[in-house]
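Undergrad: what follows is a predicted structure for the sequence shown.
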Amino acid sequence: MAYVFDPDTVHECALACLGKPKPAMFDAFAEAMESSYPERLDLDQPWIFSNAGGAMIQMKLYYASLFEYIMIWGTPIGSEGHSGRHAVGFWDTVIDGEMWYYGEGQFDKRVYQPADRVYVGPNQARAMNFTDGVWAVEYARGPLPLSVPFGVADELLSTLDFATAAQTLTVYASLVGHHWQQPAPDGTPAPALRRALGTVLGRIGPMLTNAVRPPAPDDRIPSDT
């Protein structure tokens, strides 16, 4: 398998976020990644919720294929839950806040702060606590479709947040389409059929995302007067 991204390079790009306010830190990561991997990212996808393993966060996906994804995720108020046990490996770099992890047989929490790296490998799992808020860059590598049920199960069976489940799938489809239109890591052009399928997904995916996207948050108190 020829992967597009190198975990160490993604980590170095994540370090460009440190010390910057939100959302400038997210822009700094995108700029660093564009410099290292020109035209590989899709910067236009929206921030969406994610409920998985009992933890609630929001995420912005920048890249996804059948075997890799890159995103920034986080929460300003904290959450906790189960990482899931996947066939995929996950590399995370904390860019703001703090998170605590522990695995089976570990009796003290592992504390991760800005610039720290976290790795959860295939068939491993962690208990996670995000204290009072954390933001992180995540790179995943492996058979991602096998993890899709974990990513939408809570939304379909617990929170009943069907809009978020739908957005998760349509954004993923859009990004796969973007990937299929690009050359292989060695520069070999994508086959014509793959490019054509990628073009279709790249056009239909954003339309579907817009169709299922809920209204923007509105904190105003309604009045009958």
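TA: Cool, got the structure.
Undergrad: going forward, measure contacts between C-alpha atoms and count neighbours the same way
TA: Noted.
Undergrad: and the closest residue to Glu104 other than its chain neighbours, how many neighbours?
TA: Here the nearest residue to Glu104 in space, its sequence neighbours aside, is Arg126; by Cα to Cα, 6 or more residues apart in numbering that works out to 7.7 Å. A count of neighbours around Arg126, defined by other Cα atoms under 10 Å, yields 16.
Undergrad: try this one next to it:
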Amino acid sequence: MNWFRLSVVIAVLLPIYYYLDTYVLPTLYIFDPEVLQQIVTDSLATAPKDNTTALFVEINRRLKNEYGDNINEFNTDDWIFNNAGNAMGSMFIQHASISEYLIFFGTALGTEGHTGVHPSNDYFYILKGEQWAHSLGNPEPEIYRPGDMHWLKRGTVKQYSMPSTAWALELAQGWIPGMLPFGLADTVFSTLDFRTFGRTAYFTAKSMFECALRGKF
């Protein structure tokens, strides 16, 4: 009987999930990957060379001009360390909602790890340095440089590396809460850096709540 009830629940939930995932979720997106690509290209051309902070400020300014209050004001005090998939870097959350996040992510030292398996599409726009990626079965690395965009399709798995100083603008579109366990598991079960856990939870929840008040989910 329990198996029968479980099968009934699954049979009911699967069509609901399919409908939400196929027809509702895409209507919640506000960010256009092509617009972000143009913002990155223009910012790389106009921001002072060898001043990464100035590049962050320029991109954030252009994003706010395009997307208004859906973008958080850039603040150097709001960077957060991030450990996920055996890689370590830091991030600044520019936007977080149920369906999207937009962050600056990178490292001053270099890092390497597992991309994770995500219920979202991930667009990784290189701002400084390089990102290398390894797709299973391909003996040669994919190499992405400033101005390039690395698209990690939903459900795709890769090994990735930022071999030295590297920074990127990262957009994820999909079920963002489903990505949080990957983003927090290393902190909870390995590094035990609960201050970082708290800051990550605070800035993520704050952005999601503020977006929800504006009707952005």
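TA: That came in fine, so what should we check first? It should be emphasised that the depicted structure is a prediction, and the values quoted were computed from it without experimental measurement.
Undergrad: can you pull the TM-score for these?
TA: Comparison of the two superposed chains (TM-score structural alignment, normalised by the length of structure 2) gives a TM-score of 0.81, and 185 aligned residues with a Cα RMSD of 1.5 Å.
Undergrad: hmm, back to that, which position in structure 2 pairs with the residue nearest to Glu104 of structure 1?
TA: For Arg126 of structure 1, the equivalent position in structure 2 is taken to be Lys158, counting by TM-score structural alignment.
Undergrad: quick check: its match touching His114?
TA: Yes. In this structure Lys158 of structure 2 lies within contact range of His114 using Cα atoms under 8 Å: 6.3 Å.
Undergrad: how close does the residue nearest to Glu104 of structure 1 sit to Val120 of structure 1?
TA: In this structure, Arg126 of structure 1 and Val120 of structure 1 are separated by 8 Å, where distance is defined by Cα to Cα, to the nearest Å.
Undergrad: go on, Arg110 of structure 1?
TA: 12 Å.
Undergrad: and Leu197 of structure 1, by the same measure?
TA: Computed with Cα to Cα, the distance linking Leu197 of structure 1 and Val120 of structure 1 is 32 Å.
Undergrad: more neighbours: which of these two?
TA: Legend: neighbour count by other Cα under 10 Å for Leu197 of structure 1 and Val120, higher for Val120 (19 against 15).
Undergrad: can you give me the neighbour number for the nearest residue to the more buried one once chain neighbours are set aside?
TA: For Val120 of structure 1, the nearest residue in space outside its immediate sequence neighbours is Phe90; the separation is 5.2 Å by Cα to Cα, 6+ apart. The local packing count at Phe90 of structure 1 equals 20, with neighbours defined by other Cα under 10 Å.
Undergrad: and Ser50 of structure 1, by the same measure?
TA: 24.
Undergrad: quick one, longest helix in structure 1?
TA: The longest helix of structure 1 (DSSP state H) is helix 192-212.
Undergrad: now structure 2
TA: helix 194-213.
Undergrad: in structure 1, what stretch matches that one?
TA: Mapped onto structure 1 using TM-score structural alignment, helix 194-213 of structure 2 spans residues 162-181.
Undergrad: list the contacts of that stretch.
TA: Counting contacts by Cα atoms under 8 Å, 6 or more residues apart in numbering, the residues outside stretch 162-181 of structure 1 that touch it are 40, 42, 45, 48-50, 61-66, 152, 155-156, 190, 194-206, 208-209, 212-214.
Undergrad: contacting residues for the aligned partner of Ala28 of structure 1 in structure 2?
TA: Using TM-score structural alignment, the equivalent of Ala28 of structure 1 in structure 2 is Glu58. When contacts are counted by Cα under 8 Å, 6+ apart, Glu58 of structure 2 is found next to 43, 47.
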